[in-house]
Every structure is written in C-alpha cells, then in structure tokens.
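Visitor: For reference, the sequence and a predicted model appear below.
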Amino acid sequence: MEQQRLKSRAEIPETTKWQLEDIFSDNDQWEKEFAHTEKLLGEGEKFEGHLADSPETLITCFEWMDDLSLSIEEVYSYARMRRDEDNRKANYQALTERAGMLAVKVSSAAAFVVPELLAMSEEKLQEFRASSPKMEHYNQALEDILRKKKHILSSMEEKLLAQMGELAEAPGAIFSMANNADLKFPSIDDELGQSVELTKGNFIQFMESPKQSVRKAAFETLYRTYEKQRNTWAATLNASIKSDVFFAKARNYPSAIEASLDDDRVPIKVYDSLIDTVHEFLPQMHRYVQLRKKALKLDELHMYDIYVPIVPETTMTITYEEAKNMVIEGLRPLGEDYIKILQEGLEKKWIDVYENEGKTSGAYSWGTYRSHPYVLLNHQDTLDSMFTLAHEMGHSLHTYFSNRKQPHLYAGYKIFVAEVASTLNEALIMEHLLETTKDPKTLAYLINHYLEQFRGTIFRQTMFAEFEKKIHSVVEEGGALTADNFSEIYRDLNAVYYGPDVILDPEIALEWARIPHFYNAFYVYKYATGFSAATAFARAILDEGEPAVARYLEFLSGGSSDYPIELLRKAGVDMETPVPVRNALQVFTGLVERLETLLT
C-alpha cells in the first residue's frame, strides 16, 4: 500500500496560496524597501538631543518614527511570511535574518526618544502639547509613555537594551527552526492500516481517530520524538525565561509577569483572578472528563483519549469550500459590512490554505498596515479546521477595521484584546450550528466540540498560564529549571486540571516542550480572558441585535486608541471583575448538563 506523504510547496494549487505580491511584487522590490529603511535609520540622528527644542521638532521626530515603523513592518512581515511557506528555503531564512537584524537597528535608532521625553519637565511637555493641534494626535501615545516613567532607563541604557533584542529572540528562533524545519516524526498506521507520516499538522487529526490504537500510536510517537531532545528543549525554554526575568529586572519591575502585563496596563489581579475562577470550576471540568470516559465506554481514560469526539458515530468531513460557506452563514448576525469584507478575504488570496513540506505549523493572522491582512492555515477538512478559519479571519477583520479607522500609530491593537474577535467568531458559528441542527447525534457532537473549545481555550490555556507563572517564579527565586523540573511541574498541573478519572500517561509530562507560545511569555492567559469576553459579546449580539453589533464593531475599530480594559468596558464587558470568566464557565456547565442528557 502506497504511503501518503506531505506535498511539496510546488504541488499545492496556486488558488489556495496567499498572494504576498500585494506587499512586494518581488524580492527586488523588497530590497528597495530594505534600503529605504536603512536610509530612514540615519535620519534619526538630527533629532537626538533636540526633542526639547520645539514642538515642531518633536512632531517631525514622531513622523519619522512612524515612517520607520511602517517600512520595517513591511520588510519584516514579507520576509517572515515567505520563510513560513517553507522554512527550509535558505534564501528566505537569510531575508528573515536580515530583516530581524534591521528591526533591532530600528529599535536602537529610536531608543533615545522615550528617555528624552521623560527628561523634559512636565510643565514643558504640557506646554508643547497645548501649542499645536497636531500634538493632540499623540496624546494617547504620550500618556502611555509617561505612565511607564519609572521603567524607562537612560538613553544609553535603552540603546543597550534595544541591541539586546536580537539575543533575547534567540531562544524562540532556535525553538522555531528545530521544531518546524528540523524535527521529523516517524510514520504510523492509520485506521485502514496505511502507513502515514506523522506531522504536527495531522497530529490532532490522529488524536481524534475513533481507534484508540491509532490515537495511542500518534501520541507516543510524537512525544518519544520530542523526548530525544528533552534537555535541549529545556535549555532553550530556560534561556527564554531568563531573558524575560532579565528585562523585567532591568526595567525595575517586581516580576516578569508584571512587566508583561503592564504593556497592556492590565492589573495582575486579572491574571490571578482568572486562575482562581477557573479553579472554582475544576469540578465541572472533572465532571466532563468523567462523562467522556463513560461515553467512550473505556475502562481507562488516557491523555490520548481527550480529543476524540465522544459521539463516534458522527463524523464531519468539511472541505475548505464548505468551511468558507459555514463561516459566512454563521457570522451573518455581524451585519452586511462585516460579511462583505469577510468574503473579500476568503476570495482574494488573503489565505494560505494547505500544509506542505517545511511550512510553519499551526495558524496565524498577520499582514501590514498598507496591505490587507493575511492568514496562514494548515487545513485538514475537519470541523476544527473550519473553526480555525473562522478564528483567524476574526483576527484579520479586527485588523482590517482597526486599520480602516485608526492612523498607523494607533492601528495595532494590544494582545489582551487580540483573542476577542477570533473567539467571538467561533462562538457565533457554534450558536448558529446548535440552533439549526436537528439530528440528536450531530447535536451531541457539536456540543462536545463546543465543550472542547472551552476545555482548550479556558481550562487548557489557564493551565498554561499557571505553568508560566510557576516556572518564571522558580527562576526569579534563584532556582534551576531542568527537563525534569519542567516535566514535574507540568505533570502536577495536568493532575489538578484533569482530575482522578484520567490516566496521566508519562508522555504528557513533556508536552511543555512543544508549545511555541511559551517563548512569548504570559500571552496564553489572554486566550482565556478573550474567550470569556467573546462569550459576553456573542450573547449580547444574539440577544440585542444591531445595538450590540454597533458596539462590537466600534470595539473592533478601536485599535490601541485606548487601553484594552477600557475598550472592552466601553463596549459593555468589564474584565476587571471575575464576572465574564464565571459566566463563560456557567455556559460550560450548562453544556455538560445538556450533553449528559443527550447521551443517556
């Protein structure tokens, strides 16, 4: 029997590839923009030491910074997305490396601005702000700088930290290359006994297999491959954590977590409250695990049984074309303007659809201010892949609306709100499917899938967040982190979150080694808070209609024109209370009860 293999990039249909030519028509044009960025770099010297001279000098400097930011954004994004098409291509590895080094130079070139602003007297800065209508444009940006005054260093120290940026990115870059370009998995036998190469892209598909032997083989094969380099993964992640701690200390923060949260002006109580509230609902999570074990008729429930649909008679194979239609229909409550832009993105080559050899795993939304957004997928014709499409297009339309409404300075939204638009899309589509599905087995399947979204987005991401908090605390308290330390902490958290009804297979203790988000510390909790906020928005949109849609689209258009907590509060969701998380988990509890009824 012929073994299935991963296609090369050349074998993928052109119609399913993104069109990066919308950023640069070819590499020569990229080189011209690269040179333009280098030229802009040198222009900063005339402003250094002179920001206090006049409001006009300060405004001209801000304009220079914006031009520089726009230029490096395009240079870096294009190079990195080209590399992501096939990480093995040396020319795009080189372009990405050059763009990364140039980005560090950009940070370094502008490093004098904030210290000089903070060195100005408050009276003089207020005088500048009142002297020209043009200065009003910079009010929010200036306020954000001034509130961080005690964390900004001298001009020379800021330059040194900026130059450290490349070293700080090294652990993540090493992990990415090892994980995406070098790591190869053996083949396993699928449900038909056919030998298939295991990839990160098809791993979850195997974990959803109705045959436990296939799930077990995929699970053990994946983790035994990671096991071979366990000490390397540990050293790489440990270096990343030490970098986080170094930068936090350098900027006078009490801890790495507080340094990270301060970028969004999110109080640490939001992070701690999330963990505490999720712990309140762990008995409901354990109840769901118990239901899974019973529904699958298993004497023992293993970690490789966590993803399989618990209504095995129902299978949903969804082609990419069908997925696009389902996304459009499910998002109609968001109105005509939203749907029109969504359709443009689906039809005009914003999206790179299928997995190929060397392609970066997972999915993301990216792009530049002057281009439209882009989406990288590794579509697998599953319900989960359909939701991934909806999720990433949520990010892309958030970007589109912000870019359309905000100037470049305020177009980029903070990460704290980044997951709201994506998970709201998933919630609306799921509500649509639950409303329109009549077959009890399919309904049970969908409820199970929705429960999996809660498990994966609130419970699992909060477990990740708790893991990050613990491992950073070890380093901050002077402790050591080896592969054994990482695995012990990770295994213990799995025991707490999944409860007594699941067998903690030894391989699961190594899952930390394959999670790329850990190289962008204290990010994952935002999936859980974002999901909770999205649940609140979805409920309002379905209950109220147009007024709630208007508030939501205004939120999407906000960019970073205000702090994320404030943008959400204006739209009716207060994340400084445990209410959105608690309400979301009450929805989870209701879904567990509903599924229990359907399966009896």
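Guide: Received the coordinates, thanks.
Visitor: Please count neighbours and contacts with C-alpha atoms only from this point.
Guide: Will do.
Visitor: In the strand or helix carrying residue 539, which residues are buried?
Guide: When elements are assigned from DSSP states H and E, residue 539 belongs to helix 525-544. Applying a neighbour-count criterion of 16 or more other CA atoms under 10 Å, the buried positions in helix 525-544 are 525-542.
Visitor: And it, what does it pack against?
Guide: For helix 525-544, the elements it packs on are helix 268-280, helix 415-436, helix 460-476, helix 546-556, helix 579-599, judged by 3 or more CA pairs under 8 Å, 6 or more residues apart in numbering; DSSP states H and E.
Visitor: so how far is it off the chain centroid?
Guide: Offset of helix 525-544 from its chain centre (CA atoms, centre = their mean, to the nearest Å): 17 Å.
Visitor: Contacts for that helix, please.
Guide: With contacts defined as CA atoms under 8 Å, 6 or more residues apart in numbering, helix 525-544 is touched by 271, 274, 333-334, 415-421, 423-424, 427-428, 457-459, 461-462, 464-465, 547-549, 552, 573, 575, 580-581, 583-584.
Visitor: From those residues, list just the buried residues.
Guide: For the contacts of helix 525-544, a burial check counting by 16+ other CA under 10 Å picks out 271, 274, 333-334, 415-421, 423-424, 427-428, 457-459, 461-462, 464-465, 548-549, 552, 573, 575, 580-581, 584.
Visitor: ok, back up a step: of the helices and strands packed on helix 525-544, flag the one that's most buried.
Guide: Looking across those with neighbours counted as mean count of other CA atoms under 10 Å, the highest average goes to helix 415-436: a mean of 22.
Visitor: the strands in the stretch 201-350 of the chain, which residues?
Guide: Defined through DSSP state E, counting those that start in this stretch, the strands belonging to the stretch 201-350 of the chain, from first to last, are 301-302.
Visitor: try this one next to it:
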Amino acid sequence: MTEPTALPRRQDAPQQYTWDLTALYPTEDAFNQALQEFASLTKQFIADYTGQITDAASALKALPAYAQIQEMQDHLGTYAFLPQSTDLTNAHYRVLSVKAEDVLTQANTGLTFFISALSELSDAALDQIAAANADYAPLVRHVRRDKKIRLAPATEAALAQLEPTLDAFATIYGQTRSADMHFPDFTVAGKTYPLSFTMYEDLYVYSPDTKVRRAAFAAFSHVLAQYQNTVAANYYAQVMKEKRLATLRGFDSVVDYLVYDQEVPRSMFDRQIDLITNEFGPIMQKYVKHLQKERGLDQMTFADRLIDLDPDFAPSVSIDQSKDYISKAVAQLGQPYHDMIMHAYPERWVDFVGNQGKETGGFCAQPYRVHPYILMSWTHELADVYTL
C-alpha cells in the first residue's frame, strides 16, 4: 500500500492526469455559444413542427433537425456535468451546471410534443420511418415500446419541466458526501493518517495493517453517522419518487420501472438476485472465514472484508505503469481495438487524480460520437487497474 498523503486541491492536481474536455468544446466560451445556439435551434424546431407531425413524411422532414438537437443536448449536458464531478466545492462549476440544466430542461419540456406525436402515428407510418434511415430505427423501436407507458402530452411536458427537481436527490447525496463531509485525520501507534471519503473507499479498505484499517473505518463511520438522518431522509424521498413514477406509468412494481430503460426482463433481475443469494452467498461466507484464518485475524469485521488474501500478490501500480496492464489486456481483442483504447492516455480520456471535493467512486460518460470520459481516483492499488 502506498504511503497515504492528504488530497490536493483541484487546481494543484497534475494536468496530465486530469481529463481534457476540448474534444467536446475547445473552450468554455465555445460551450456558452453552443448553449445559446441550442436554445435557438430548439425554439425554432418547436415553432416549425408543433402540430405538424401527422404522417411518416412530416416526421422524416423533422427528424434531421431533431437528431442535431439531440446530439447537441448530449454534448452540452456532458460538458456541464463533468467539471462539477471533479470538484463539488467549486462554485463556478456549479453555476455552469445550473445554467446548462435550465436551458436543457426548457428544451426538453418543449420537445416532448415530438415523441408524443410519433406515438400517435400508425404502425405503418413508423415502419416507413424506420425503413427510410437505419439511424431512425432505434428511435422507432423506443416509440413503439413506450406507447404503453407514455402519458398525455401535457403530463409528459410537466414531468420534463420537473426533471431537475426529481433528480435532485442524487445531487443532494453527492454534495453531502463530497462537499460537506469533512473527515479528520486519525492516529495509529503515534502516526497520523489523513482521511477522506475517497481515501477510505479506495485506499484504507485494502490496507494490510489491521490497526490502520479498523481505525480508518471507525473514523470514517463516525463522520457518516453525523449525516445519517439527512441521508436517510434523502434516500426515502428518492424511493418514494420512484414508487410514484412507477405507479403513474402503470408499472406493476418499482423494480419493473427501474429495469425498463435497461431493456431487460424482470426475470433477469430476479435471477441475478437469486444467484447472488443462493449460489454466491455461501461461497463468500466460506471465503471470508478462510480470509480470517489466513490473515490471522482475531475476528472478521466489516472493515476487513476487502483485504487481499495474499498482500504480497497485489503490487503498487502507478498511473503510468497502468498503461502496460491495459495494453496487454486489450491486445487480446485485436490491434485496431488496442490502438483505439490506448489513445485514452495521450488524449486524456481519464480523470485519474484524487482531489478535494471530487466525486467518489467512478463512472464512464459516453458522449455521442466522442470518446468516453472516465472518472476515478487513483490510489496505486491493483484494484484501480481493475476499475480502469
């Protein structure tokens, strides 16, 4: 395990280990200009086509402009979201995100008429649209599928207008966790260790030193406990939102509602839960007991569950050293694929460095027709390579 150091401020993070957003927009001014252009295009589209989509021909006339708007919306939303995820304490990033959110919400509200109009078309007209251009076939598939859960146009517009509010619970949780929670240093055997949400999740949970690992867990849990009622209330609000929306759209359960957009059957979800509980669970119980024995632990606590069976088998890996691991892994998928993926390093697709205020965990944003953007916080553990 690498020697832990306090997380730097975002402005002090080495640039080569942060992502480069110029593939989306070369500058923030270019983003702001694109946001204005998007608002104008959307306004014009709404004026031109509201009440005009009555058959396949009128839909096909509108679809190129609609496709352009959707692509712009994807890029604008991604660009507005990514900086804030790197530092939730940065007021400028928050303003950028809110400004984009307002424009995108107004556009989404106005555009709901288009999908509602497509939903009213006959199956023959939808077939004609899908046959005219292969790029439109997925949209037609979704329109057909969503007919049974789509609400009246005015209701769909109202829900679109409310979307930022309905999504606020995730934002509140992220702000609480990454911006408001402050974790004090902790001491073991006279030595002081820095602590943060990311450092606990990505570093101390794997520490081979049992005293350090358990002390970090105790200090981490103490801070979490101070927010438990707020976070619980926020989570309850999210669950109730999902329940209300599931009922509103006619789903039998919240689970059916949540798996719907993933286009998998409920049976697949149930199978996964059953496999984890009935097949994987007993194996994990045996493994945890074996882990306790091999590592000579007096007891097996929640803080111990993720440590390595053999700590000497997990080398420390720097960001630069990860290139070799990734190169060898993706080489199995062929040279063209390998070469494409390895662009991630020089083109800075990945935000590696951990810093104060950064979102915990990791994710991969996939803007349309642009390379993906990956967020994580590198701690030199082999687990980081697995995540990448």
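Guide: Looks like it came in fine. Predicted model, so just to flag it, every value in this text is computed and none were measured.
Visitor: residues near residue 246 of the second structure, how many?
Guide: For residue 246 of the second structure, the neighbour count with other CA atoms under 10 Å is 19.
Visitor: Over to residue 310 of the second structure?
Guide: A count of neighbours around residue 310 of the second structure, defined by other CA under 10 Å, yields 11.
Visitor: How about residue 316 of the first structure?
Guide: Burial of residue 316 of the first structure, expressed as a neighbour count using other CA under 10 Å, amounts to 12.
Visitor: Now do the contacts for it.
Guide: For residue 316 of the first structure, the contacting residues are 382, 383, by CA under 8 Å, 6+ apart.
Visitor: Skip the chain neighbours and tell me the closest residue to residue 360 of the second structure.
Guide: Distances taken as CA to CA, 6 or more residues apart in numbering place residue 198 nearest to residue 360 of the second structure, at 5.4 Å, with adjacent residues excluded.
Visitor: by contact count, what packs against the biggest helix by length in the first structure?
Guide: In the first structure, ranked by residue count with DSSP state H as the criterion, the top helix is helix 55-85. Of the remaining helices and strands, those touching helix 55-85 of the first structure by 3+ CA pairs under 8 Å, 6+ apart are helix 27-42, helix 90-109, helix 122-131, strand 364-367, helix 408-411.
Visitor: Quick one, which of these gets closest to residue 236 of the first structure.
Guide: Of all these, it is helix 90-109 that lies closest to residue 236 of the first structure, at 19.0 Å by CA to CA.
Visitor: With the second structure overlaid, how far apart is the closest one on average?
Guide: The superposed helix 90-109 of the first structure is, by mean CA distance after the TM-score superposition for the first structure, a mean 1.5 Å from where its aligned residues fall in the second structure.
Visitor: Taking helix 27-42 as reference, get the angle to that helix.
Guide: In this structure, helix 90-109 of the first structure runs at an angle of 20 degrees to helix 27-42, with axes from the mean of the first three to the mean of the last three CA atoms, to 10 degrees as the basis.
Visitor: Pull out the buried residues from helix 90-109 of the first structure.
Guide: With the criterion 16+ other CA under 10 Å, helix 90-109 of the first structure contains buried residues 92-93, 95-97, 99-100, 102-109.
Visitor: distance of residue 168 of the first structure from residue 341 of the first structure?
Guide: For residue 168 of the first structure, the distance to residue 341 of the first structure equals 37 Å [CA to CA, to the nearest Å].
Visitor: So between the two, which is more surrounded?
Guide: A count of neighbours by other CA under 10 Å puts residue 168 above the other of residue 168 of the first structure and residue 341, at 20 against 14.
Visitor: Show me what the more buried one aligns to in the second structure.
Guide: Residue correspondence, TM-score structural alignment: residue 168 of the first structure in this structure matches residue 166 in the second structure.
Visitor: Make JSON lines out of the helices and strands packed on helix 55-85 of the first structure and add distance to residue 299 of the first structure.
Guide: Below are those laid out as JSON lines (distance: least, CA to CA, whole Å):
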{"stretch": "helix 27-42", "distance to residue 299 of the first structure": "58"}
{"stretch": "helix 90-109", "distance to residue 299 of the first structure": "49"}
{"stretch": "helix 122-131", "distance to residue 299 of the first structure": "69"}
{"stretch": "strand 364-367", "distance to residue 299 of the first structure": "38"}
{"stretch": "helix 408-411", "distance to residue 299 of the first structure": "53"}
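Visitor: Out of the ones you listed, which is closest to residue 178 of the first structure?
Guide: Closest among these, once you apply CA to CA, is helix 90-109, at 13.3 Å.
Visitor: packing partners for that closest one?
Guide: When contacts are defined as 3+ CA pairs under 8 Å, 6+ apart, helix 90-109 of the first structure sits against helix 27-42, helix 55-85, helix 155-163, helix 165-168.
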